[in-house]
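Peer 1: Output the structure for:
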Amino acid sequence: MSEEPNVFFDLGTLCLENHRSSEAIKHFQRALELASGIATAPEDWRSARDSKCLSGIGVAYGHLQQYEESWRYQELAHQRCRFNPHPLIQLAVLSARKNEPVSVRTFLAEAIPLMKDSPYFPDVKPLKTYLLTAPELEKYRGVVIYLLHRHGKVSQRAYELLMRLWQEGRLNRLETSFDVDAETAFTRQAPGGMPSEGFGDVFLGGLAGPKEEGLEVIRYGQLGFPARVPLQRPQALRITINRQPAQDEEGQVALHLFARQWPMKVVATLVNVRPEDFLVEGASSGVIEVPKDGDSEPLVFVLVPQSPGPKTVRVRFEQDNTFVTTARIHTEVIERAQAEPGQAMVEAAPAIEPRGLPPNFTLYIERDAERTYSISVCTGDSDPGVPAWRVGELTFEQEGSPGLYMRTRFEELDATVTSGVAAARYADAVERLGNNLYQKLFIRGGLDSFYWEQMYPRSKQRAGGAEAWSAPTVQIVSDEPYIPWELLRPYRDTGQGIEVDPLFFCERFALARWLDVQHSASSLDLFKVALVVPPSNLGFVQEEVDAFERMQREGRMKVERIESKEALDTFLTRGGAHVVHFACHGRFEQEQPGRSLVMLGSHTSLRPDDVTGKYLAFGRSRPLVFLNACDTARQSFGLTGLEGWAETFVRTAGVGGFIGSTWQATDELACRFAISFYELLSKGLPLGEAMRRARMAIKSSGDATYLSYALYANPRARVRRAAV
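Peer 2: This next block holds a predicted model:
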């Protein structure tokens, strides 16, 4: 193996030590280029070398006080090798410069466990010395000392000495702690002046904002209900959350919860129990307290069967104002006097990933009857023990509505995209459609006052007059397939006239949808990309390809190019990608949504019905799937329920996120949108906010392509910063 990359890396390191930062950047870049050309080198060696070079470039930019570039390269270094502690420590230092204590603690907590003697990063002692002396981390020194001790990097004796010296130094300088909760933690001391046992939990829980920290735990919801129940006889639905799974899995659902404090509080709510099926005696919602080392006490709902036949009872689970899952209990009401033995079958969601902060607003759109949907809302800052509250309902009177209504509107939009209608006329048509949707969905549905009293003021507070403001997050959890929530354009009568919101719903909020059966991923990787680019007449596809190849040359991702149906089938059975990106043509089939397609050449295509059986293997890595093709976000009811690309990828394949277009998109703007989205995501923006800003980047007079994209994901999900 050639040592030439190591020579340039050493030269870059030497230049850094001698404060020749510009020269250091050139040497590290040259080392990066040479290392990429050694095809026979082990993958671990290449990823470690790339990460070191990228981190060195980041340090050099930091010395030049170009902190944004420094941040970017440190993030790239971490993405390239997640076992390198150096970029995480540098990100902590940069966060300290920006006075962001939450980020400082997060990066340090991830970096310090990675500090170990290894063939690739053999410098534990210099790192430890740097952490204990770096001036940027001075007021965070207590965090550093505690984490070093917790992960075995300093002895108990050294820990006590370092902590005492740090505390004395703070007092001598009359220095206050950077966080009130941290100060409280330090004053909870055992005799002798050192923190008591349990100090670590208080320290870590308080420092970083209690809502963001915690540990993912799996508990098992046991939903006890008979398989057959007699008419008019009250029946108990008994729900417990257990530490261990039961041997009989018939009535069980796995719950991936987030332990921030014990006992955990989980809200269970009966969803839209129809009076013609069951009457509910007593409350339809309750809180289950889950202990750390045992099973919960039971929560009991009493249901009185009202009519014979197969029935489904839905139970929604929430924790910390965040949707966890919906379980479906399938039972049968019979006319016999006694219930028959046996457990009702419980249909539950696949496993979910841990979550951070809840969305600012969660809207549940849940089917009540054939054409009626209830609307419930939950705010991220409400009491975690209070379930979402019902604010209204949507009733679609017309047969085939709203599918027929929206299909007609989408066809009109498609026609305007291809016919070259004047810009002002097109913009007016889109705004009118947005106003109509708001009137029919929010005003008639009962959400109008909630929007203007809570959602709109929150967005105004967050904007603060800045162009690059971060919007509040909105998650719409729905089993309704037709409505383009992104297009809503609110308005109201103020008494002095009609006030129209200058922004569409997806412009004002970091908006994401999700289906009602599983939760989306809270984090994602952005390194291994499967790029599906079959032959087509789309003029700007090559620009998309060029952008991915540029990011690959920069060491930001590894791209596998797929150009045929055969190659795609092979990938679907193998998987392993973090992102699956399609750049091609698409077509939606309203009557048979499972037969919708994306074109993979002049005579081949992929349909939702094709993604089944062994072709679901790609979903095991929970990738983000981006179908940058027309009409790929639309859904409809098929043979046994919802069908379409979102249903196939999200519910069936279990991906972490999905992006598609609701109507025809302009080729050039679709390309620009995708490039902007990935750039923003790689800079650390959450999915929902990256989506919103990518829309704004392509917003142009007379073209509504920026409104056509729909995101199915956790809006707060970010590119992962820690090894999984």
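Peer 1: switch to C-alpha atoms for all contacts and neighbour counts from now on
Peer 2: Noted.
Peer 1: Could you say which helix or strand holds Leu572?
Peer 2: According to DSSP states H and E, Leu572 maps onto helix 565-574.
Peer 1: Next, report how far the helix or strand following that helix is displaced from the centre of its chain.
Peer 2: Moving toward the C-terminus from helix 565-574, the next helix or strand (DSSP H and E) is strand 579-583. Centroid separation between strand 579-583 and its chain, computed with CA atoms, centre = their mean, to the nearest Å, is 18 Å.
Peer 1: Repeat that for stretch 70-84.
Peer 2: Here stretch 70-84 is found 20 Å from its chain centre; the criterion is CA atoms, centre = their mean.
Peer 1: same deal with stretch 492-511?
Peer 2: 26 Å.
Peer 1: Identify each buried residue in that stretch, please.
Peer 2: Neighbour-count burial for stretch 492-511 flags 504-511 (criterion: 16 or more other CA atoms under 10 Å).
Peer 1: will you turn the residues you listed into CSV that also has secondary structure and distance to Met406?
Peer 2: Shown next, in CSV, are these (DSSP: H, G, I helix; E, B strand; the rest coil; distance: CA to CA, whole Å):
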residue, secondary structure, distance to Met406
Phe504, coil, 17
Phe505, helix, 17
Cys506, helix, 18
Glu507, helix, 21
Arg508, helix, 22
Phe509, coil, 22
Ala510, strand, 23
Leu511, strand, 20
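Peer 1: Residues touching the helix holding Leu572, excluding its own?
Peer 2: The contact list for helix 565-574 (CA atoms under 8 Å, 6 or more residues apart in numbering) reads 532, 562, 600, 604-606, 614-618.
Peer 1: In strands, which of those residues fall?
Peer 2: If you go by DSSP state E, the contacts of helix 565-574 have 532, 562, 605-606 in strands.
Peer 1: In the protein, which strand is the longest?
Peer 2: Secondary structure assigned by DSSP E gives strand 322-334 as the longest strand of the chain.
Peer 1: For that one, give me every contacting residue.
Peer 2: Strand 322-334 is contacted by residues 225-231, 253, 255-257, 305, 307-318, 344-349, 352, 358-359, 362, 380, 516-519 when judged by CA under 8 Å, 6+ apart.
Peer 1: which of those residues are buried?
Peer 2: Buried members of the contacts of strand 322-334, counted by 16+ other CA under 10 Å: 225-231, 253, 255-257, 305, 307-308, 311-318, 344-349, 352, 358-359, 362, 380, 516-519.
Peer 1: run this one through as well so I can compare:
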Amino acid sequence: MIAYAGGTFLAGLQVEVSVGDHARSVDGPRRTATIESLEFVPGEVTLQVSYAGAGDRYLFQILSDHATFSPVPVESLTGQPGAAVNIARDALSRLARGSTTYGTGTAEEWLRQVGMNLWSEMVPAVIKEQFWQLRGTMASLSIASANDVIPWELLYPVSGDNDNGFLVEQIPVMRRVHDQTRSRRVSVSPPHFIVPEKSPGNALDEVAAIGRHVGPSAAGQPIDDLSALLELLRSGDAGLMHFACHNNFRPDGGGSMIELRNGRFVPVMLSEARLRRTFSRRRPLVFINACHSASEVPQYTEMMGWARQFMAAGAGAFLGTLWDVESRSAAAFADAFYSGFTAGSSLGAATLQGRLAAKAERRGDPTWLAYSAYGDPAATASI
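Peer 2: Sure thing, here's the model as predicted:
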């Protein structure tokens, strides 16, 4: 059960119900969820996207302070979205690495067409109509989804004379998983930096630039050891965890992996933190500035990835990427993001600042579109 005020997420409560023939009714323990505030943010819109799996059935619903529209079911899709997503992700990764024959202008045009195709193919006609009704008053868009692999950050809305570029360069576009809580303040202090030995060549420069915004590492030196990282995670004391590293991602089921001294860090190692909600006291910002760090793979009954694990463990916000990123553009995103966020910009606005800085770094590079940001778009930094 999820509570909204307009398009602003307030709180969620998970309830499991068992039904059986001739079962005896038993009163269960009382369950409650704390709602810190009932205030909504004007212009904040939520797009709920649920995916049932069987028959590729999607359900869309737009919530806003201007209107709460009815859910829109999509009975079936022509093909499997996951296969199309993998093809697009591979092409975007090659483009970020510069390993295609596209020139700058051709690459930008290809990106536009991909974004328009996603808008055309994946967004139901009724949702398109509702979007254009709200677009003039829309200050941010949060996409709430579960078990969904679609790269919504690529959306390029267009209709007649309405063509203002990718949606993520117009307004802040955020994501939310169903088991995350609302965090109006996100901690960036004390900061911790995780830089494994085999990281991009500019990783330490990236950390130094971020340190000018958030202060030096609380650990003195960046963490490069798995045991030290796990100890930090168990303590719940980090106010910021910024990873400048490589993330090895296998879409065939292996998922994400970060190679550290003395071992590999994988999302399942956050299971205890998730069960105990270890990070809910400080509500830290977690930023894994690496390739595919927001990508997920199926596991048991839900998707598994860094974003879902950190947010379910109580993190205030998470930033990651959906495909390969170019290191200079990634560093430009991080520098601009932290500059804005620590200076008072909201989480959503700072993410938008980061995107535009990365876009300006190298034309035709899709790195700026790769970022997925999880959290309250109106959240501010706690320093």
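Peer 1: Does Leu237 of the first structure touch Val302 like I think?
Peer 2: Yes. With contact defined as CA atoms under 8 Å, Leu237 of the first structure reaches Val302; the gap is 6.2 Å.
Peer 1: tell me, which helix in the second structure spans the most residues?
Peer 2: Identified as the longest helix of the second structure according to DSSP state H is helix 104-122.
Peer 1: counting contacts, what elements does the helix or strand following it pack onto?
Peer 2: Scanning forward in sequence from helix 104-122 of the second structure by DSSP H and E, the next helix or strand is helix 125-134. Under the contact criterion of 3 or more CA pairs under 8 Å, 6 or more residues apart in numbering; DSSP states H and E, helix 125-134 of the second structure touches strand 58-63.
Peer 1: Just tell me the aligned range of the strand it packs on in the first structure.
Peer 2: Mapped onto the first structure using TM-score structural alignment, strand 58-63 of the second structure covers residues 373-378.
Peer 1: chain center to that stretch, what's the gap?
Peer 2: 21 Å.
Peer 1: ok, back up a step: can I get the ones in strands among the contacts of helix 565-574 of the first structure in CSV with neighbour count and distance to Phe450 of the first structure?
Peer 2: CSV is the format used below for these (neighbours: other CA atoms under 10 Å; distance: CA to CA, whole Å):
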residue, neighbour count, distance to Phe450 of the first structure
Val532, 22, 42
Ile562, 20, 47
Ser605, 17, 44
Leu606, 17, 42
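Peer 1: Dump those residues into JSON lines; add distance to Arg30 of the first structure as well.
Peer 2: JSON lines is the format used below for these (distance: CA to CA, whole Å):
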{"residue": "Val532", "distance to Arg30 of the first structure": "31"}
{"residue": "Ile562", "distance to Arg30 of the first structure": "30"}
{"residue": "Ser605", "distance to Arg30 of the first structure": "43"}
{"residue": "Leu606", "distance to Arg30 of the first structure": "42"}
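Peer 1: re the thing from before, just flag the most distant two among the contacts of helix 565-574 of the first structure.
Peer 2: Thr604 and Ala617 (21.3 Å; CA to CA).
Peer 1: between those two, which one's more packed in?
Peer 2: Higher neighbour count among Thr604 of the first structure and Ala617: Ala617, with 18 against 13, using other CA atoms under 10 Å.
Peer 1: Which residue comes closest to that one once chain neighbours are left out?
Peer 2: The shortest distance from Ala617 of the first structure to any non-neighbouring residue, by CA to CA, 6 or more residues apart in numbering, is to Thr573 (5.1 Å).
Peer 1: Show me what that neighbour lines up with in the second structure.
Peer 2: By TM-score structural alignment, Thr573 of the first structure lines up with Arg234 in the second structure.
Peer 1: do you know how far its match is from Asn262 of the second structure?
Peer 2: Using CA to CA, to the nearest Å, we find Arg234 of the second structure at a distance of 17 Å from Asn262 of the second structure.
Peer 1: buried residues in stretch 192-209 of the second structure?
Peer 2: Those buried within stretch 192-209 of the second structure under the rule 16+ other CA under 10 Å are 192-196, 199-200, 203-204, 206-209.
Peer 1: Now go through these and say which are in strands.
Peer 2: Counting by DSSP E, those place 192-194 in strands.
Peer 1: Closest one of the residues you listed to His246 of the second structure?
Peer 2: Within these, distances to His246 of the second structure taken as CA to CA reach their minimum at Ile194, with 10.9 Å.
Peer 1: quick one: contacts for the aligned partner of the closest one in the first structure?
Peer 2: Pairing criterion TM-score structural alignment: the partner of Ile194 of the second structure within the first structure is identified as Val532. Val532 of the first structure makes contacts with 561-563, 568, 580-583, as judged by CA under 8 Å, 6+ apart.
Peer 1: One more: Pro593 of the first structure?
Peer 2: Contacts for Pro593 of the first structure (CA under 8 Å, 6+ apart) come out as 608, 635-638, 643-644.
Peer 1: Of those, keep whichever come out buried.
Peer 2: 608, 635-637, 643-644.
Peer 1: how much space is there between the nearest residue to Pro222 of the second structure once chain neighbours are set aside and Ile258 of the second structure?
Peer 2: If the residues on either side of it in the chain are set aside, Pro222 of the second structure comes closest to Phe193, at 4.9 Å by CA to CA, 6+ apart. Distance, Phe193 of the second structure to Ile258 of the second structure, using CA to CA: 14 Å.
Peer 1: which residues sit against the longest helix seen in the first structure?
Peer 2: With DSSP H applied, the helix covering the greatest number of residues in the first structure is identified as helix 43-63. Contact with helix 43-63 of the first structure is made by 9, 12-13, 16, 19, 21-22, 24-25, 28-29, 31-32, 35-36, 67, 69-74, 76-78, 80-81, 84, 86-87, 90, 120, 555, as judged by CA under 8 Å, 6+ apart.
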